[in-house]
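Visitor: Could you look at this predicted model? Sequence included:
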Amino acid sequence: MDKVIIKKIAQQLNLGMILSPPEQLHGGLMHKMYSLVTEKGKYAIKLLNPYIMKRETAMANFQAAEQLEKLVEQYPIPILPAITFNGQKMQEIDGQFFYLYEWYEGASLKNEVITITHCREIGKTLAKIHQINRKKVPFKRNEIQIDWDTYIAKMAFQDESLYELLKQNRSLLYESQEIGNQAIKKIPPILSICHNDMDSKNVLWYGFDYRIIDLETLSYSSPFIELYEVALCWSGYEICKIDYHLFRAVIQSYHEAGGQLPIDWSIIYDSNYGRLEWLEFNIKRALGIDCSIEEKEIGLSEVRETVAHIVYYHEVRESLLNCLEEFNN
């Protein structure tokens, strides 16, 4: 089915004759990616998840991100933007929404090969993005009110090991949710253009040349929260093993490039509860709610990984805050 759509994409956008069968690219957890080689060049196609596109706010969010992407394109920022056709980046064929990109011959980095040099580059570029159209406006985010007990009860009929895992960490989930809801109200009133998912999988490297991808997540948000999340992800948080040299490198480079640092890091620590929303999203997938069979398997795996991240984050609170306090001295 996907390859039928891709053939129609090539025809509709006048990409020329397809020279080899499209190949699925792996790594994305929400949408499908394919490489496409035609007589006019090589491209990457992102087929947007139809279940995501059914959400009431989806189209408005994508459209807002497109406008920010066009703004960032005006600056010397190493991004890989979607190609525009007839004034639009997002395209649609037979109800399938998609983006098309020029091919970039790079690859995302595994945690074990990330160096201080990579982290300094990421910190510097993040600071540049955050300085585009910065605003002094209150940061607002809706509180999250996730009914963990209901999900735990449903999981008992789906997967016994996940049921036990969630039940064992029930108190931590509710505690993190409550503390996060309180902390989010205290975030300093500054908004910047934020990528919102700039971890290592969303930066492609070719030597030390690189491009930031997945720009459809762009929005105005807190630069302090994003800096902190990026520093975590690039320093080993994804494998529950933070390297504090890498962690410091992201933040130090960001600051040296003109990025502003928060005064109270404990508020930033407590407000970093996006993993709870990601956990809920994957619990729904594991339960088969609004997803395909393929996504259900991804959900089962992601629930385990995300719970491990939440537990680890709680365990390293003191170490993280001690490291961050160094930037206030």
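Guide: The structure has been received and is ready for your questions.
Visitor: Every contact and neighbour count from this point should use C-alpha atoms.
Guide: Noted.
Visitor: Do you have the strands of this structure handy? List them.
Guide: 23-25, 32-38, 41-47, 91-93, 96-102, 192-194, 203-206, 209-212, 219-221 (DSSP state E).
Visitor: Let me know which of the ones you listed is the nearest to residue 308.
Guide: With C-alpha to C-alpha as the measure, strand 203-206 is the member of the strands of the chain nearest residue 308 (23.8 Å).
Visitor: And the closest one, what does it pack against?
Guide: Counting contacts by 3 or more C-alpha pairs under 8 Å, 6 or more residues apart in numbering; DSSP states H and E, strand 203-206 is packed against strand 209-212.
Visitor: Which residues does the strand it packs on contact?
Guide: With contact meaning C-alpha atoms under 8 Å, 6 or more residues apart in numbering, strand 209-212 is reached by 78, 79, 80, 104, 106, 198, 202, 203, 204, 205.
Visitor: What's the separation between the nearest residue to residue 82 once chain neighbours are set aside and residue 231?
Guide: Nearest in space to residue 82, with sequence neighbours left out and distances taken as C-alpha to C-alpha, 6 or more residues apart in numbering, is residue 101 at 4.9 Å. Relative to residue 231, residue 101 is positioned 27 Å away (C-alpha to C-alpha, to the nearest Å).
Visitor: neighbour count winner among these two?
Guide: The residue with more neighbours, out of residue 101 and residue 231, is residue 231; 26 against 19, by other C-alpha atoms under 10 Å.
Visitor: distance of the more buried one from residue 268?
Guide: As defined by C-alpha to C-alpha, residue 231 lies at a distance of 12 Å from residue 268.
Visitor: Put this next to the first one:
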Amino acid sequence: MENIRALVEQCGLGTIEGEISPVTGGLMHKMYKVQTTTGTYAVKCLNPEIMGRPDALKNYSEAERLERILEENGIPVVAALSFDDCTLNSFDDKKMLPVNGRYYYVFPWQEGSITDFDAITGEQCYKAGEILGRIHAIDANNISPNEPVLSSVDFEALLDRAKAKDSVIAPQLEANLQLLKNAQDKLNEARKNLPAMRAISNDDMDPKNIMWHEGNPHVIDLECLGYSNPISSCLDLALQWSGTVNGKFDKDNLKAFFKGYLDAYDNGFRSYDELFGIAYTWIEWLEYNIKRALGMVSDDADEIRLGEVETENTIKRIKYLSSIEDDICLVLKNLPAPDTGNQ
């Protein structure tokens, strides 16, 4: 908390009133609510393991650049504040604040709440799809084909390590080993068949990263902004918004997300059913959390426990996706045809 107090003081945010309170919900970083004499702020403390990666600062700088582009295009985002005169800031971007070896962002406090994952509405799915479409429409381009980045998780080696450590995740990995290997194969095959496209994208814009206030969406957690394949991004997020994350797939919500997306941006592509394997991008989140659970990321007990919980959750999602593949592909095969009059 002392770092946050120093940050508030040196960035001219006033005097702290009351207690600094943690905000629940984040899986990667820690967030705090801070009330001061100048207003209410959300302070994000970035995960030190993430920030220790070689390209972390470069990636965050790029995300901040794209965040400004989204703001300029009227996308409803909650952007980090800039501090031109803050003595803590040695970066050109003026958003990221280093304090005693840790890194922080400060945001204006956004009223509202994350939607209940068990009660996501068709209207919310439409609006989320529309926002993603608007983002992709800013700067989408066909590009020269290149070798896709393929997933190469060695689940057998991770299972051996889990057994050697007598980890609680070992039985889950062993029981689902073939499923996970098959899912990775499908993911890689889909990536090989993606049309060569690139667009600004927010691939982390799942339901936990949009806040709703009086029916209006506000996109939060923009650190993953970057350039990616818009077709892959659309399919992955459409499936998350339609209930595949919590095992409650709703075909009408999947249709609503795509309607919002295609109303905002339509590149004419419709063969999403042939790329269902993109749904298994969860494989890479699973790998990270297996390593978390095995103490390969950090020896912090809370981090290990979080890795154990997320390993279990993610395996359940992959199993569920496998069980509803036919239902999803039926919706994808019947998306409305492109309006050729507008091409």
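Guide: Arrived safely. Because the structure is a prediction, the values reported are computed rather than measured.
Visitor: Contact partners for the residue mapped onto the residue nearest to residue 82 of the first structure from the second structure?
Guide: In the second structure, the residue matched to residue 101 of the first structure (TM-score structural alignment) is residue 107. By C-alpha under 8 Å, 6+ apart, the residues touching residue 107 of the second structure are 41, 42, 43, 78, 79, 80, 81.
Visitor: same thing but at 6 Å, please
Guide: 41, 42, 80, 81 (C-alpha atoms under 6 Å, 6 or more residues apart in numbering).
Visitor: What does the second one correspond to in the first structure?
Guide: When you say that, I think you mean residue 42 of the second structure. Per TM-score structural alignment, the equivalent position to residue 42 of the second structure in the first structure is residue 44.
Visitor: Pretty sure that match sits against residue 35.
Guide: Yes. Here residue 44 of the first structure reaches residue 35: they are 4.6 Å apart, a contact under C-alpha atoms under 6 Å.
Visitor: about what we covered before: redo the strands of the first structure as CSV? Include distance to residue 316 of the first structure.
Guide: Below are those laid out as CSV (distance: least, C-alpha to C-alpha, whole Å):
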stretch, distance to residue 316 of the first structure
strand 23-25, 34
strand 32-38, 34
strand 41-47, 36
strand 91-93, 44
strand 96-102, 39
strand 192-194, 26
strand 203-206, 26
strand 209-212, 29
strand 219-221, 25
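Visitor: Report how many residues lie close to residue 143 of the second structure.
Guide: Residues near residue 143 of the second structure, counting by other C-alpha under 10 Å: 11.
Visitor: Next up, the contacts around it.
Guide: The contact partners of residue 143 of the second structure, by C-alpha under 6 Å, 6+ apart, come to 196, 197.
Visitor: how close does residue 85 of the first structure sit to residue 211 of the first structure?
Guide: 21 Å.
Visitor: And the two? Which one has more around it.
Guide: It is residue 211, of residue 85 of the first structure and residue 211, that has more neighbours when counted by other C-alpha under 10 Å, with 19 against 11.
Visitor: Aligned counterpart of the more buried one in the second structure, please.
Guide: Residue pairing (TM-score structural alignment): residue 211 of the first structure is matched to residue 218 of the second structure.
Visitor: What separation do you get for its match and residue 127 of the second structure?
Guide: 11 Å.
Visitor: Please apply the same query to residue 329 of the second structure.
Guide: In terms of C-alpha to C-alpha, residue 329 of the second structure sits 22 Å off from residue 127 of the second structure.
Visitor: residue closest to the middle of the second structure?
Guide: residue 204 (2.0 Å; C-alpha atoms, centre = their mean).
Visitor: Which stretch of the second structure lines up against stretch 9-21 of the first structure?
Guide: Stretch 9-21 of the first structure corresponds to residues 7-19 of the second structure when matched by TM-score structural alignment.
Visitor: List the buried residues in the matching stretch.
Guide: For stretch 7-19 of the second structure, the neighbour count (16 or more other C-alpha atoms under 10 Å) marks 7, 8, 11, 13, 16 as buried.
Visitor: Also stretch 292-301 of the first structure?
Guide: 295, 296, 298, 299, 300.
Visitor: Aligned counterpart of the fourth one in the second structure, please.
Guide: Residue 299 of the first structure maps onto residue 307 in the second structure, with residues paired by TM-score structural alignment.
Visitor: show me the contacts for that match.
Guide: Residue 307 of the second structure neighbours (C-alpha under 6 Å, 6+ apart): 289, 292, 293.
Visitor: again, only using 8 Å
Guide: Per C-alpha under 8 Å, 6+ apart, neighbours of residue 307 of the second structure: 288, 289, 290, 291, 292, 293, 294.
Visitor: which residues does the counterpart of the third one in the first structure contact?
Guide: Okay, so that is residue 290 of the second structure. Here residue 290 of the second structure is matched to residue 283 in the first structure, going by TM-score structural alignment. Listed by C-alpha under 8 Å, 6+ apart, the contact partners of residue 283 of the first structure are 151, 299, 300, 303.
Visitor: for the third one, what are its contacts?
Guide: When the contact criterion is C-alpha under 8 Å, 6+ apart, the partners of residue 300 of the first structure are 282, 283, 285, 286.
Visitor: for the last one, same thing?
Guide: Residue 303 of the first structure makes contacts with 162, 279, 282, 283, 286, as judged by C-alpha under 8 Å, 6+ apart.
Visitor: can you count the residues close to residue 216 of the second structure?
Guide: Neighbourhood size, residue 216 of the second structure [other C-alpha under 10 Å]: 12.
Visitor: one step back: can you add distance to residue 139 of the second structure and give the contacts of residue 307 of the second structure back as a markdown table?
Guide: Below are the contacts of residue 307 of the second structure laid out as a markdown table (distance: C-alpha to C-alpha, whole Å):
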| residue | distance to residue 139 of the second structure |
| --- | --- |
| 288 | 31 |
| 289 | 33 |
| 290 | 36 |
| 291 | 36 |
| 292 | 36 |
| 293 | 39 |
| 294 | 40 |
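Visitor: Superpose on the first structure and give me the mean offset of the longest helix that the second structure contains.
Guide: Counting residues, the longest helix found in the second structure (DSSP state H) is helix 301-323. If you overlay the two and look at helix 301-323 of the second structure, the average distance to its match in the first structure is 0.8 Å (mean C-alpha distance after the TM-score superposition for the first structure).
Visitor: thinking again about what came up before, looking at the contacts of strand 209-212 of the first structure, which is nearest residue 96 of the first structure?
Guide: residue 80 (21.7 Å).
Visitor: So what does that closest one match up with in the second structure?
Guide: Under TM-score structural alignment, residue 80 of the first structure pairs with residue 78 in the second structure.
Visitor: so what's its match up against?
Guide: Residues in contact with residue 78 of the second structure (C-alpha under 8 Å, 6+ apart) are 107, 108, 110, 218, 219, 220, 221.
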